[in-house]
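A.B. asks: Predicted structure and sequence below. I'll ask about it afterward.
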Amino acid sequence: MNYKQSYEMWLESDVIDIITKEELKALNNEKEIEDRFYKNLEFGTGGLRGKIAAGTNRMNIYTVGKATQGLAKYLVTNFTNPSIAIAYDSRNMSDVFAETAAKVLAANGVKVYLYESLRPTPMLSFAVRHLGAEAGIVLTASHNPKEYNGYKVYGSDGGQLTDNAANEVLGYINEIDLFTGIKTMNTEDAVKAGLLVYIGEDVDNAYYEKVETVVVNKELVKERASELNIIYTPIHGSGNIPVRAMLKRLGYTNVHIVKEQELPDGNFPTAPYPNPENPQVFELAIEMAKEVGPDLIFGTDPDCDRIGVIVKEDSGEYKVLTGNQVGVLLSEYMLNARKETGVLSTKDTLIKTIVTTEMATRVAEAYDAQIMSVLTGFKYIGEKIEEFEQTGSNNFVLGFEESYGYLSGGFVRDKDAVIAATLIAEMALYYKTKGKNLAQALHDLFEKYGYYKEELVSITMEGKDGQEQIAAMITALRENTPTEVNGVKIATVEDYKLSTRTNVLEGTKEEIKLPKSNVLKFVLEDRSWFVIRPSGTEPKVKIYASVVGKDEVDAAEKSKAFVSNIKQILNVK
């Protein structure tokens, strides 16, 4: 069936509501019609993500219903009396999509635990494990603009669905007729039948108690938490209540909230791109800082799995730390705190992704700890945590990725900005007792380990044509591998699709024992490296680059030249 036929079927079907049909009839751009209907919204290991609109390639109650019917079939096929937990964030339609999913699952005999109001993604991960559910769903598009929403699916371990399970769910989804194959029941009947139960404060409190256990230097926090002056912004998202609740429980009473960004709002009026990587989202917090004079500023994204940190430089300028920098600071702080409190072990392990800074490797080496690299995506960190628990081989200390995601403790299996907020506050408090702020602490680490600088270049390629261009770009690079960048030889080529690591200089090859992914990584003789990969959640190709300099100026100059040369190789602007 072509896109035009699919479009006409939606207009003619009795299942599609009148408002949706009017939206479709109003479309007068053939390219827009094609993009909405040329394919089904893809269900991958991250679930669904797309713009909120009518069409098979969009987020709406029909595509959510079809995905949920497939998930229900997977659950009833593989488990006896399965149950599932569902959460949603502040995005437009998140509550509607959550209720849609709940009604479909209940109609299929799956018991649903639904949060009674918005909650962060990591609290859903916790709830799945705490309630003994076989799966979980959270309705969120993380840090995307307001036009987007998404549907993330979790397994019984609290981590995002594995590749094999996601493929099985996708198989069931593909069997379903969107117009005739989706079961549903009304909310009242689901509650009466015991198939819909609302999650309340008891699960929240159980989560908060677990978060308290990740505090490393408990005496320091207990005695001096009230001395730390914090500004926090929830950026119109779901972090407002849980982050503040945890800070209060731990004694951080001197907390100031950015009022204009305090309440949930799916239109994100003060932050059109509500991503803590984006300095613009912190403009109001920085204005507030001029009056408050905080020791620490941080903000969480709409589903509160990512956190951004602002520091004040010696020059007086406020600066957003990169995800890599916060990860390195936390790595150093947590390993050092474990050393100071006498619990450091050679089994202690940091887990990062293949696109995350190698500076963390230097930190681990300094404490005789271990470090592991996994594919991009926090589910792979979650899988390692599960492996550690099953085998007892390692102590999980910290997992992090460059995109502002951090985790400690084994009770959540996704990045968690509530946990991160408590650890970052503890770290800032520790350095304050030493007469330093986080900017000064980071400078000390650069002096100790080297001046690492990372860059991320994201190139948006919308629609069908964009997806084809991204695939062609990576294929061309795979088939025509460069030998050098800016006069420095490429030493190693890692191809995660072919699962090979090639030592170019020695002509040897070894197997990469990670899941396959269409990702290429090039490591140069001077320890610089770059990675190219398609985004798993957005219509983008991402280029990651890293250099090591003699000082900050040298690193910045090297990075600028390096990125410029990579763009020339890829023929992109």
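C.D. replies: Perfect, I can see it now. Numbers count the residues shown, from 1 in each chain.
A.B. asks: alpha carbons only for contacts and neighbour counts from here, please
C.D. replies: OK.
A.B. asks: The residue nearest to Thr422 when sequence neighbours are not counted is in what secondary structure piece?
C.D. replies: Distances taken as C-alpha to C-alpha, 6 or more residues apart in numbering put Leu247 closest to Thr422, at 6.6 Å, once the chain neighbours are dropped. Element membership for Leu247, per DSSP states H and E: helix 240-249.
A.B. asks: Tell me how many other residues surround the residue nearest to Thr422.
C.D. replies: Using other C-alpha atoms under 10 Å, Leu247 is surrounded by 21 other residues.
A.B. asks: ok so, going back, who are the packing partners of the helix holding Leu247?
C.D. replies: On a contact count with 3 or more C-alpha pairs under 8 Å, 6 or more residues apart in numbering; DSSP states H and E, helix 240-249 meets helix 201-212, helix 417-433.
A.B. asks: List the contacts of the last one.
C.D. replies: For helix 417-433, the surrounding residues in contact (C-alpha atoms under 8 Å, 6 or more residues apart in numbering) are 122, 211, 214-215, 217, 220-221, 224-225, 227-228, 239, 242-243, 246-247, 295-296, 298, 300, 304-307, 330, 333, 405-408, 437-438, 441.
A.B. asks: In addition, the following structure is provided for comparison:
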Amino acid sequence: MSTQIRFGTDGWRAVIAEGFTFANVARVAQAAADYWRDHPVPGCDLRVVVGYDRRFFSDRFAECAAEVFAANGYEVLLTSMATPTPAVSLAVRDRRCIGGVMITASHNPAIFNGFKLKSHYGGSSDPETCRAVESYLDRSPVRRLAAAEAQRQGRLRRVDLQPPHVRTVRRLVDFAAIGRSGLRVAHDALFGAGAGAFEALLAGTTCQVTSLHTEHDVLFGGLNPEPIPANYGPAAAFLRRHPHDLCLVTDGDADRLGAMDGRGRPLTTHQLVCLVLYHLHCHRGLKGRVVKALTLTSMVDKMCSAWGLPLLETGVGFKYICPEMIKGDVLLGAEESGGMGLPGHIPERDGLAAGLMLLELLACERKPVRRVLLGLERQFGPHRYGRHDLHLPQARVAALLDRLRNAPPDRLGRWPVAEVKTFDGIKLIANNGAWLMLRGSGTEPVLRIYAEAATDTDVRRLLKLGLRWTRQV
């Protein structure tokens, strides 16, 4: 009996050797090959890019997918090493490919791997495309051509996609200003595919770069490669001993960004988004629509209101933000997990490009990042945030969310509920702007509980309230 395969928030993910097997990777690759052949894109060739991260057997899984595409008549560009996802997406667009595949489970635990679909425009495939590829599963038998033979026939080439990505990202920013800033930059790669990236990006400048956790460790040092404070401990200890101006943190496939200040104190992904938005509008003088996932801080709402920027709120997952970026006139696309899409770039989150944009901000401000944040808080008020991930069977998650949608509470602790949003999980917004949200993960059997309020104490109270609700089902 075949394993059931479903695309979630960003592609298909499963536990290695359970659901994520060579046979299932080949099934999904065959479905994608059949779909793209049946749905040609004007101006694009029957060519695909296949990339991979540093997870266990990612290179082998990527080669398996490449063999399927080669057997189906595609020209295949297979990365010659573990590569950041945005470099793969950029290559899909710039090389006129009909699509791409990235073998990665991003921030998930080491036991997972995944299969991300990229469309011709250089971004995450939209939900309709993902559902269509699902519908092609097992329509035709899997065809594979051994990689060595595919290379001999000229159907498969191994390529290094990182140099063109470095050149592109440098052109996005005022690289000369960064280059003469003398910033002391640390980068915690969390053992992921972004290892060494900022050394390459900042080579030849006056910036001093310290790279941390660049070893190839398929267990990610015992941590999840997710840019959140829970995973910053070792790098934070290093920074307390060796201060820098900023520490950038990338996730397992380097499409998302976290950070710490120069002394190891964590910055939230929400703060990073606000810093980038402030820089793009107030320093660069740019305007346009802001597109954000509904789990992102409401400080963005206040900034957009004050500056006259149109704001659109979407469900969680960059696949919802990407279509808006394709339409154009988007100043910033952003989500709570640290994913940011920048103007003039691919319609895709790019942790390396976002990191350079933060360095441009510091080169422009010439002051510590904490002082810049303090100025934003003086203008828009304090916003504290917390998230709790609870492992729960999907049936219990569904039952809880159904109950809350059908009978939402009228209070969040001592505050009346002013608004309820239910288009991705359930989000309850109090009359003072504080909010609590619950939603099931699109990639794991996990319930995520999010909260934002003016104080850390109130955030903890809201998270406890969310946990209490889970015990009622």
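C.D. replies: Cool, the structure landed. Predicted, not measured: the structure shown is a model, and the values here were computed from it.
A.B. asks: distance of the counterpart of the residue nearest to Thr422 of the first structure in the second structure from Asp255 of the second structure?
C.D. replies: In the superposition onto the second structure, Leu247 of the first structure corresponds to Leu202 when matched by TM-score structural alignment. For Leu202 of the second structure, the distance to Asp255 of the second structure (C-alpha to C-alpha, to the nearest Å) stands at 18 Å.
A.B. asks: Leu376 of the second structure too?
C.D. replies: 26 Å.
A.B. asks: Name the residue in these two with the higher neighbour count.
C.D. replies: Higher neighbour count among Leu376 of the second structure and Asp255: Asp255, with 26 against 18, using other C-alpha under 10 Å.
A.B. asks: Setting the sequence-adjacent residues aside, check what's closest to the counterpart of Val128 of the first structure in the second structure.
C.D. replies: Alignment note (TM-score structural alignment): Val128 of the first structure maps to Val92 of the second structure. Nearest non-adjacent residue to Val92 of the second structure, counting by C-alpha to C-alpha, 6+ apart: Gly122, 5.4 Å away.
A.B. asks: Can you name the residues that contact that neighbour?
C.D. replies: Under the criterion of C-alpha under 8 Å, 6+ apart, the contact list for Gly122 of the second structure reads Ser89, Leu90, Ala91, Val92, Arg93, Gly99, Ile346, Pro347, Glu348.
A.B. asks: likewise Met246 of the first structure?
C.D. replies: Here Met246 of the first structure is in contact with Tyr208, Val211, Glu212, Val418, Thr422 (C-alpha under 8 Å, 6+ apart).
A.B. asks: List just the nearest of those residues to Ala67 of the first structure.
C.D. replies: Using C-alpha to C-alpha, the shortest approach to Ala67 of the first structure within the contacts of Met246 of the first structure belongs to Val418, at 29.2 Å.
A.B. asks: Look up how far Asn324 of the first structure lies from the aligned partner of Leu356 of the second structure in the first structure.
C.D. replies: Superposed on the first structure with TM-score structural alignment, Leu356 of the second structure falls opposite Thr422. Here Thr422 of the first structure is placed at a distance of 18 Å from Asn324 of the first structure (C-alpha to C-alpha).
A.B. asks: more crowded one of those two?
C.D. replies: Asn324 (26 against 22).
A.B. asks: What does the more buried one correspond to in the second structure?
C.D. replies: Match for Asn324 of the first structure (TM-score structural alignment): His270.
A.B. asks: buried residues in the helix or strand harbouring that match?
C.D. replies: In this assignment (DSSP H and E), His270 of the second structure forms part of helix 269-278. Neighbour-count burial for helix 269-278 of the second structure flags Thr269, His270, Gln271, Leu272, Val273, Cys274, Leu275, Val276, Leu277, Tyr278 (criterion: 16 or more other C-alpha atoms under 10 Å).
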